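J.: no FASTA, just this:
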């Protein structure tokens, strides 16, 4: 079985290397991060500081939205939305990557320190007992300061995260 990670949907569009891992990967995406893709695509605010990179990333966001709107994928996602914490069946991207959408629910547990998306990412990682991938150093710092019981990897350390051999049972001891 491959590695599982909780991740924000936009990071899949920004970091192309996440789509070509050296071993099978399942990305668990809180549904709210999918909804955020539409806002990011249509926003006049840049996603990336460089104008050309921003145009490319917004194009990738558009492709990701189209992928999720494919009728079969959309049906799988809609199944997850019926009940809190329900997961979609795996959505295959290629032979090495699949997405699972989860209808995560924000609660006030981490709401004072983290924004709603960050809270859902954290709660999803705790619920699924899997590590989280992020590119937000500030988020990692806040998680460490708040003693959040989630293993977190920077996207730049993705290959290391793939090779990390801690099992789900090891992760449970962190909680």
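T.: Yep, it's here. Bear in mind that the values here come from a model prediction, so they are computed numbers and not experimental data.
J.: Going by C-alpha atoms from here, please, whenever you check contacts or count neighbours.
T.: OK.
J.: Could you give the number of residues near residue 23?
T.: Using other C-alpha atoms under 10 Å, residue 23 has 14 neighbouring residues.
J.: for the spatially most central residue of the chain, what are its contacts?
T.: Per C-alpha atoms, centre = their mean, the C-alpha nearest to the average position across the chain is that of residue 7, at 1.6 Å. Applying C-alpha atoms under 8 Å, 6 or more residues apart in numbering, we find residue 7 in contact with 27-30, 121, 132-134.
J.: element containing the closest residue in space to residue 113 that isn't next to it in sequence?
T.: Spatially, and ignoring its direct neighbours in sequence, residue 113 is nearest to residue 142 (7.6 Å; C-alpha to C-alpha, 6 or more residues apart in numbering). Assessed by DSSP states H and E, residue 142 sits inside helix 137-145.
J.: in this protein, which spans are strands?
T.: Under the criterion DSSP state E, the chain carries strands at the ranges 3-6, 25-30, 91-92, 97-102, 132-134, 152-154.
J.: Included below, for side-by-side comparison, is a second structure:
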């Protein structure tokens, strides 16, 4: 059974190593983070501090968008968009990685602590009983401060998060 994580789509482009894990992984991606890819693609604002890194990440974002727009993947994605909180069929991203897109909606439940994207990430984690994988220490801090009952891993601890001693069905 694959390890499961809720993650923002852009992190799949920024952190290529998480798309080639040694064990099967399913990434659950809230749809609003897919829409964010288009914003990043069209933005003149840099995502990375180094220009060459920024160009590389933006090319990876373009590749991910193109992959998701392939007819079969697009059809799977569109199936998830018909009903709030529905999920797409698995979209293979590699031999051991699959994506499931969730039509997540922000209900402003954590409005004072989290922005809309962070809220859909947390709500998806709660609904799916799945840990969050993020590169944002500020988000981790806000989750702790708000005492939200989700498990969250810093992306730097990805290999640790894959260890079998930490089943993804447990919430902390």
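T.: Looks like it came in fine. What you are looking at is a predicted structure, and each value in this text was computed from that prediction instead of being measured.
J.: Can you give me the TM-score here?
T.: Here the TM-score for the pair of chains, by TM-score structural alignment, normalised by the length of structure 2, is 0.97; 172 aligned residues with a C-alpha RMSD of 1.0 Å.
J.: hmm, back to that, quick check: the residue nearest to residue 113 of structure 1 vs residue 110 of structure 1, distance?
T.: 11 Å (C-alpha to C-alpha, to the nearest Å).
J.: Please say which of those two ends up with more neighbours.
T.: More neighbours surround residue 110 than the other of residue 142 of structure 1 and residue 110, with 18 against 13 (other C-alpha under 10 Å).
J.: how far does the lengthiest helix in structure 2 sit from the chain's center?
T.: In structure 2, with assignment by DSSP state H, the single longest helix is helix 51-68. Mean-position distance between helix 51-68 of structure 2 and its chain equals 16 Å (C-alpha atoms, centre = their mean, to the nearest Å).
J.: by contact count, what packs against that helix?
T.: Using 3 or more C-alpha pairs under 8 Å, 6 or more residues apart in numbering; DSSP states H and E, the elements in contact with helix 51-68 of structure 2 are helix 9-14, helix 31-42, helix 71-80.
J.: Name the residues of the longest one that come out as buried.
T.: If I follow you right, that is helix 31-42 of structure 2. For helix 31-42 of structure 2, the neighbour count (16 or more other C-alpha atoms under 10 Å) marks 31-34, 37, 40-41 as buried.
J.: now stretch 76-95 of structure 1
T.: Using 16+ other C-alpha under 10 Å as the test for burial, stretch 76-95 of structure 1 gives 76-77, 79-81, 85, 87-91.
J.: right, and residue 93 of structure 1 touches residue 99 too?
T.: Yes - taking contacts as C-alpha atoms under 8 Å, residue 93 of structure 1 lies within contact range of residue 99: 7.3 Å.
J.: What's the average distance for the helix holding residue 142 of structure 1 when superposed on structure 2?
T.: Following the fit onto structure 2, the mean deviation recorded for helix 137-145 of structure 1 is 0.6 Å by mean C-alpha distance after the TM-score superposition for structure 1.
J.: residues touching residue 116 of structure 2, list them.
T.: Neighbour list for residue 116 of structure 2: 106, 108 [criterion: C-alpha under 8 Å, 6+ apart].
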